[in-house]
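1. Turn this into a structure:
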Amino acid sequence: MSNQILSATAASITELKRNPMGTLKKGNGSAVAILDRNEPAFYCVPPELFAYYVELVEDAELNRIVEERMASLDRVSVSLDDL
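-> Sure thing, here's the model as predicted:
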């Protein structure tokens, strides 16, 4: 697992156990890295940010489907005069 912390805010598991909501609020709407022995164990993410991440994943999947379908299309050349 990577030692890189991918958020601006970090807290220990002990801190999370003591005050879960206070720990999450430390992130000011961003993810909070939860550390176990100074290694990132997981991230606490507010619901709004999680919903945004889910939307990004859905958009990426739809983009993949579109690209797949565009690659399999039989293209027809048409001039404006033919219309």
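2. okay, CA-based contacts and neighbour counts for the rest of this
-> Will do.
3. ok, the residue positioned nearest the centre of the chain to Asp59 distance?
-> Geometric centre of the chain, nearest residue: Tyr53, 3.7 Å, by C-alpha atoms, centre = their mean. For Tyr53, the distance to Asp59 equals 10 Å [C-alpha to C-alpha, to the nearest Å].
4. To check against the first, give me the structure of this:
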Amino acid sequence: MQNIFADVAVSVSELKKNPTAVMAGAQGQPIAVLNHNRVMGYMVPAELYEAMMERLEDIELAELVKSRAGEQGVPVDLDDL
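-> From the prediction side, this is the model:
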């Protein structure tokens, strides 16, 4: 059985009929879009998508910082730049 990672699920047919109503009914939560009772994708409001992208960027930056934590600094004179 396939996991559904959303509290709201709609069929493709229902989504086609009135996508605005589906988004409004989800109240800002992710929506699983089903085709023949199988998840074919997820739909998220723009605000949630933007927050997800910011969070992913923060995670990537944290990984970069951790990977460079053991590096030795190099003294630089600003006049040399």
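5. hmm, back to that, what sits against the residue nearest to the centre of structure 1?
-> Contact analysis of Tyr53 of structure 1 by C-alpha atoms under 8 Å, 6 or more residues apart in numbering lists nothing.
6. which residues in structure 2 does the lengthiest helix in structure 1 match up with?
-> Using DSSP state H, we find that the single longest helix of structure 1 is helix 47-71. Across structure 2, the stretch matching helix 47-71 of structure 1 (TM-score structural alignment) is residues 46-70.
7. Would you mind listing the buried residues in the matching stretch?
-> Residues of stretch 46-70 of structure 2 classed as buried by neighbour count (16 or more other C-alpha atoms under 10 Å): none.
8. can you check stretch 24-35 of structure 1 too?
-> For stretch 24-35 of structure 1, the neighbour count (16+ other C-alpha under 10 Å) marks 24, 27, 30-35 as buried.
9. Straight-line length of it, end to end?
-> This stretch, stretch 24-35 of structure 1, spans 13 Å end to end (C-alpha to C-alpha).
10. quick one: contacts of it?
-> With C-alpha under 8 Å, 6+ apart as the test, stretch 24-35 of structure 1 has contacts from 5-13, 16, 23, 40-46, 48-49.
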